[in-house]
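Visitor: Kindly return the folded structure for what I paste below:
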Amino acid sequence: MLGYQVGDDPRQKEPLHANRIEDRIPQLNGYRVGTEQDLFTALSTEERAEFMLISNKAWEECRKRFPNQGELDGHGDAFRHAFWNAMLTRRGPERAAKYTTAHEMNADTKPYTQTFESMDLHNNEVGRNVAQETSGQSLDQVADAIERAVRQGRTVVVDAQGNLQYSDQVAGDRTIHSDMKGTTPSSDLP
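Guide: The predicted model follows:
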């Protein structure tokens, strides 16, 4: 499973330009590194706002469907990444894959970083696949399909020992960050 990896983007976060209106809207421009920032900046202001709304919808559904089940690296996180990708895929599968892969290029010195990155990349791909499988269905039906994917083990989570496991093999309260219940702030970055 650790075959899912991307290189780190060596560029630093770029400062916001206080004179542009889109840079003064909270979280509309956010803090992104290198390639991800380039892709985000290429979007129109409306597309950035839509992107933020999609991301916040992923957080909202994650908390509704997997309350207190690992918003970071647990079942909620698996759902959130998959649903985020499914929603973005509806607006362009190639763009979704390119952006969400760039999102994982953020260099991080925390332990288990490669495991967390692998988890997110795998779950992103599951979400894009589910989006294609549910083409033409309502957003609620897509969310239901993503929830089934998590419960049936198509997604992966990080267990309490820091190992990548299929989501149906680990209890919702037995993931590495299950003690962070409800503490992760919503943002425009899944």
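
Visitor: Could you use CA atoms for every contact and neighbour count after this?
Guide: OK.

Visitor: so is residue 165 in a helix, a strand, or just coil?
Guide: The three-state label given to residue 165 by DSSP: H, G, I helix; E, B strand; the rest coil is strand.

Visitor: to compare against the first, here's another:
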Amino acid sequence: MNSSGFPSEDRVLTDLGDTFVGSFIKAVDGAREDFDALRKWKPGWFANFTNRFTANFLHERIWDRLTRAVEGTANIKITDREPTREIRSGLQYLIRIKRHSPDNKIAAYPTEGGSLFWSNSTLTLDGLEAYSLALGYEWDADLRAMGDAVLSFRDGKDNPIWAVKLNSDAATATGFSYVPVSPARPELDLSGITAEQNAEEESA
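Guide: This next block holds a predicted model:
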């Protein structure tokens, strides 16, 4: 666990288990194939698809593929009652499927329940901590294309603490590999500090 008290990506991936993570990656890869098949079948339709439609279509395909793969697995509970769709892994993790922008932002309705879900600030007794995770995929809005599978942990909807890209990898013991993606950070204007340092050096 890192200094802030939040779980690290290594810990979360270990806790979720290789089978679950592998199933999720396959669900994203399969949804990408479904999306490409739809686009090839009706290219004229695709040109007029709204962002909401494509997001909903991909969510449906990932959800269907993932839940069919993990249903019946020990310690996995699936909740599918509109408008809530989430997966609980053990007692620690609540998971929702979300599309990620290049800076790891996600879209969610600003309801009180949604804000609480993504805040990861609910007080619990030591050893009974529960965390919310966003499993999803990178989305290139310009190309209207899916990227890699993504897992992110956030302190609020718009504040990713960390994110990792996931890919199947038969050469590894886990069957997958991951690459950390640095969350977007505000650009700091250091010109004033640099100018001050230069002035001090010149006067020394």
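
Visitor: What does the superposition give as a TM-score?
Guide: TM-score of the superposed chains, computed with TM-score structural alignment, normalised by the length of the first structure, equals 0.35; 99 aligned residues with a CA RMSD of 4.8 Å.

Visitor: now the helices for the second structure?
Guide: Along the second structure, counting by DSSP state H, helices occupy 9-16, 18-41, 43-46, 51-70, 112-119, 191-203.

Visitor: how about those, which one is nearest residue 146 of the second structure?
Guide: Taking CA to CA, helix 18-41 is the member of those nearest to residue 146 of the second structure, at 6.5 Å.

Visitor: Report the angle between that closest one and helix 51-70.
Guide: Here the directions of helix 18-41 of the second structure and helix 51-70 differ by 140 degrees (axes from the mean of the first three to the mean of the last three CA atoms, to 10 degrees).

Visitor: how many neighbours does residue 117 of the first structure have?
Guide: Residues lying near residue 117 of the first structure (other CA atoms under 10 Å) number 22.

Visitor: nearest to residue 147 of the second structure, of the helices of the second structure?
Guide: Minimum separation from residue 147 of the second structure across those (CA to CA) falls at helix 18-41, 8.6 Å.

Visitor: Which elements pack onto that closest one?
Guide: Using 3 or more CA pairs under 8 Å, 6 or more residues apart in numbering; DSSP states H and E, the elements in contact with helix 18-41 of the second structure are helix 43-46, helix 51-70, strand 145-154, strand 160-168, strand 176-181.

Visitor: Same list, the helices of the second structure, but as CSV with mean neighbour count please.
Guide: Output for the helices of the second structure, formatted as CSV (neighbours: other CA atoms under 10 Å):
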stretch, mean neighbour count
helix 9-16, 15
helix 18-41, 18
helix 43-46, 12
helix 51-70, 16
helix 112-119, 16
helix 191-203, 10
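
Visitor: Turn those into CSV, columns for distance to residue 176 of the second structure.
Guide: As requested, the helices of the second structure are arranged in CSV below (distance: least, CA to CA, whole Å):
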stretch, distance to residue 176 of the second structure
helix 9-16, 10
helix 18-41, 7
helix 43-46, 32
helix 51-70, 16
helix 112-119, 26
helix 191-203, 43
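
Visitor: any chance you could map the helices in the first structure?
Guide: Going by DSSP H, the first structure shows helices at 34-41, 45-65, 75-89, 93-103, 113-133, 139-151.
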